[in-house]
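> Provided below for reference: sequence and predicted model.
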Amino acid sequence: MILNDAQRLQSDLLAWYDRHRRTLPWRAPPGEVADPYAVWLSEIMLQQTTVATVKGYFERFLTRWPTVADLAAAPLDDVLTEWAGLGYYARARNLHKCANVVVERHGGRFPANEAVLLELPGIGRYTAAAIAAIAFDQGATVVDGNVERVISRLRAIETPLPDSKPEIWRWAEAITPAARAGDFAQAMMDLGATVCTPRTPLCMVCPWSWACEARAAGIAADLPRKKARKPRPTRYGMAFWLEREGKAGREVLLRRRPEEGLLGGMMEVPSSPWTEDPAADGWSHAPAQAEWTAVDEPVVHVFTHFRLELDVVRGEVSAGVVAEGVWVRLDRLADYALPTVMTKAIKAARG
């Protein structure tokens, strides 16, 4: 492919998109202007998450908080609770921060400028470009995982990811049109999601098959190449399920994790630090003196960069015992933002 083909690539892809575009809850219908709030919200949710998973979350968020001002005014705990299950909770905290900045500094309207968007909390190069292109039709280049795969095959780029990212961005920029940039960005995403798929690309129906260098070389299914992943280390810890008889019924102790770090700001069953030493002393982090009973099997949860084995123990104290945290009625646990690993610990503790 040479740069002189850029115009044909643009026209062929946009013509394909006009016929085959996906219908998504955050996507404006043909001929209508996209809502910047919806674009931003969906793009933050879609990071490291599938479209199928995000649809329900997006619709619930938009129903509960129809505008960025509504989201900014919401308590962070409510946002974290609605986010529970999507993972990568720093995204939810930055979502709330960003909503407040948009309201306080930009009058509740997302800026159209890509450079200004980059200054907002939780918005990086990809998200800024996506909002600028899709919501404001700016000539921004949008590169997500789908686009990386499409460009890698189009240009037969054999350098493994992530080392190939700069080259992929250069080629993506070279073919991004000045007009209909938002449609072009979404067309690239749709092409990667529905035709140029990871394992079995449907080259026979691809609008770019004529220009695809990987198809010509017979290596389309092998690209993009990726560096071998390092094995995930295992970390170990203890979780303490502590109950008491409260005035209105049985209660359990929860506490909030530090704002910074993994699962920052989320509620948890009190737990010890997570360390790579399986013999580390977790008992010294028990929230109170109690007769503790161990659950038979540890809870196992896999994060992006490590695997966690969490020993769960159960205990009970009298109503007068002082412990750091908040006592929550068992029938009100659903009101709190609990990450998946903690819901696993709760299930194990309650048998």
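All right, it came through fine.
> only C-alpha atoms from now on, for both contacts and neighbour counts.
OK.
> is it fair to say V313 lies in a strand?
Yes - membership of V313 in a strand is supported by DSSP: H, G, I helix; E, B strand; the rest coil.
> list the contacts of the nearest residue to it once chain neighbours are set aside.
Residue nearest to V313 in three dimensions, not counting chain neighbours: A294, with 4.2 Å by Cα to Cα, 6 or more residues apart in numbering. By Cα atoms under 8 Å, 6 or more residues apart in numbering, the contact set of A294 is D311, V312, V313, R314.
> ok, second structure coming up, stack it against the first:
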Amino acid sequence: MNAGEFIALPGNQCFYFMRDCTYWSPLGGGVLVARNHNLAFRIQLPVVVRQSSVLQSMFATSTACYMDRNGLICSAVFLDEEPKAIRCLLQYLLHGDYQFAEDCHKPEEVYWRVLVGMKYGVQGLVDAMLPVVRQFLHDEHEDFATITDWLELPFDDPSVPISLLHIALLLQGQHPHLLPSALVYCGLLSPRDILRPVKLSTGTTLAIPQPWTERCLAMQTSLLQVTVRIITETFKSEPSAECTNPAGPRQCAAILSALCSQALQKLTSPSLPMMQPFRVWTQLMTSGECGLCAGCMFDVHVREGNVLAEEWEMLPCILDLETSPGWPTDGDAVNPCRRHCVQPSIEATCDLVSEHHSYERNWNLHVDLHANGVNVKSESVPDSGFVRA
């Protein structure tokens, strides 16, 4: 092994490394080393340090050196970073490029770029990522169903929302309005996914930090309570004049009460998917079990829209977002939620669950409308969260 594969350390010690073939400049004056991976990047030092005062300071105080085969000496700096993170940093510093590879996971790539950009004082890289972050988080001109379909939120692999929450936490000092939207998206995960760490492609493990885990779980409870309130308020009115089954709305309210009271009790169970109650509600509404006639269905949709608007206008207060770090205090005082938060509808939420919750497709739901009271039972799925009411 020739001497070009070693970095000289103080005390006559040597550090063995492998070269990164992508970033190994033949005339580079500095070497960045991913310490935990024994991988080195040889760079054109003046170009890099000109854009990062942090790296400039590190190279100015460097005590390690590397001598190449031609006898040229380079300063060496050790970084406790993943090689992928260093490549993201050098890609921008040397080429001004922050594009993603076609086969990569974009939120994960954004996370690395924001992380190293802030850590090494490269504001240009951070600013370049903001439009991408906003694209993933929300678009106030699109409804929730369109956004969710566009994001393709993977309920069985929560790396996308968790990565977005970590990005929002990194940026909360500079762009505080990103954090509430990230919390709402993370709140859509099941408790199982919220509590489960995610391993990125680089080997790094991400987990929602405290107290954000508790906030996400509390948000799920609040979101479910709001949805229950919307539907129960919808069925409080008397049947329509054209109603052919006056008992239908009351049966719906009784069924919903039985389902959701048990769902709230088991919401924090890791085995209970968050959106399961909405899936059950969709089955009831589409199966004809509820007994709603056509006239009542029309009135239900009208009342649901009115109650929905009133409840979601209060979403920041309900979720206690206004007191959380990052919730903006300026802007539209009448309804800041419409500017900074997604506004899911019941129908959109049910459609979302129908598309993405593949593990709920084998449900065998039994609703007994004729016994004393309302009995709800689900079979074929262990620990579904719903037992006899």
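All right, it came through fine. All figures in this text were calculated on a predicted structure; none of them were measured in a lab.
> can you calculate the TM-score here?
After superposition, the two chains reach a TM-score (TM-score structural alignment, normalised by the length of structure 1) of 0.27; 169 aligned residues with a Cα RMSD of 7.3 Å.
> hmm, back to that, mind picking the two most distant members of the contacts of A294 of structure 1?
D311 and R314 (10.3 Å; Cα to Cα).
> which one of these two has more residues nearby?
D311 (23 against 18; other Cα atoms under 10 Å).
> separation between that one and A90 of structure 1?
25 Å (Cα to Cα, to the nearest Å).
> equivalent analysis for E243 of structure 1, please.
When E243 of structure 1 is compared with A90 of structure 1 (using Cα to Cα), they lie 29 Å apart.
> which of the two has more residues huddled nearby?
Neighbours were counted for E243 of structure 1 and for A90 using other Cα under 10 Å; E243 has more, 22 against 18.
> which elements pack onto the stretch of helix or strand that one belongs to?
Using DSSP states H and E, E243 of structure 1 maps to strand 234-246. If contacts are counted by 3 or more Cα pairs under 8 Å, 6 or more residues apart in numbering; DSSP states H and E, strand 234-246 of structure 1 sits against strand 249-256, strand 307-316, helix 340-350.
> buried set for that strand?
Applying a neighbour-count criterion of 16 or more other Cα atoms under 10 Å, the buried positions in strand 234-246 of structure 1 are T234, R235, Y236, G237, M238, A239, F240, W241, L242, E243, R244.
> what about L308 of structure 2, how many neighbours?
22.
> skip the chain neighbours and tell me the closest residue to it.
The shortest distance from L308 of structure 2 to any non-neighbouring residue, by Cα to Cα, 6+ apart, is to I230 (6.0 Å).
> ok, that neighbour - contacts?
E304, V307, L308, E311.
> most neighbours among these, please name it.
That'd be L308 among the contacts of I230 of structure 2, by other Cα under 10 Å, with 22 neighbours.
> could you list every helix and strand in contact with the one helix or strand R93 of structure 1 maps to?
Using DSSP H and E, R93 of structure 1 sits in helix 90-106. Contact analysis of helix 90-106 of structure 1 by 3+ Cα pairs under 8 Å, 6+ apart lists helix 36-46, helix 68-73, helix 76-83 as its packing neighbours.
> return the set of buried residues in the shortest one.
Going by neighbour count (16+ other Cα under 10 Å), the buried part of helix 68-73 of structure 1 is V68, A69, L71, A72.
> got it, and the last one?
By neighbour count on 16+ other Cα under 10 Å, the buried set for helix 76-83 of structure 1 is L76, D77, V79, L80, T81, E82, W83.
> between it and helix 36-46, how many degrees?
70 degrees (axes from the mean of the first three to the mean of the last three Cα atoms, to 10 degrees).
> how is D12 of structure 1 assigned, secondary-structure-wise?
For D12 of structure 1, the assignment made with three-state DSSP gives helix.
> burial count for it?
If we define neighbours as other Cα under 10 Å, then D12 of structure 1 has 14 of them.
> next: L13 of structure 1.
19.
> what distance do you get for it to L191 of structure 1?
The value you get for L13 of structure 1 to L191 of structure 1, if Cα to Cα is used, is 8 Å.
> before we move on, back to that, out of the contacts of A294 of structure 1, the closest to Y126 of structure 1 would be?
Looking across these and measuring by Cα to Cα, the closest to Y126 of structure 1 is D311, at 38.8 Å.
> right, and the closest one touches V341 too?
No - under the criterion of Cα atoms under 8 Å, D311 of structure 1 makes no contact with V341, lying 11.8 Å away.
> overlap in contacts of these two?
V299.
> hey, where'd the strands end up in structure 2?
6-9, 13-16, 18-24, 30-34, 39-43, 64-67, 73-79, 198-199, 205-206, 364-368, 375-379 (DSSP state E).
> mean neighbour count added to those strands, as JSON lines?
Below are these laid out as JSON lines (neighbours: other Cα atoms under 10 Å):
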{"stretch": "strand 6-9", "mean neighbour count": "18"}
{"stretch": "strand 13-16", "mean neighbour count": "13"}
{"stretch": "strand 18-24", "mean neighbour count": "14"}
{"stretch": "strand 30-34", "mean neighbour count": "24"}
{"stretch": "strand 39-43", "mean neighbour count": "23"}
{"stretch": "strand 64-67", "mean neighbour count": "20"}
{"stretch": "strand 73-79", "mean neighbour count": "20"}
{"stretch": "strand 198-199", "mean neighbour count": "16"}
{"stretch": "strand 205-206", "mean neighbour count": "13"}
{"stretch": "strand 364-368", "mean neighbour count": "13"}
{"stretch": "strand 375-379", "mean neighbour count": "17"}
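> tell me which of the ones you listed lies nearest to H340 of structure 2.
strand 205-206 (25.0 Å).
> near the nearest residue to L242 of structure 1 once chain neighbours are set aside, how many other residues are there?
Distance criterion Cα to Cα, 6+ apart; nearest residue to L242 of structure 1, sequence neighbours excluded, is G315 at 4.8 Å. Using other Cα under 10 Å, the number of residues around G315 of structure 1 comes to 19.
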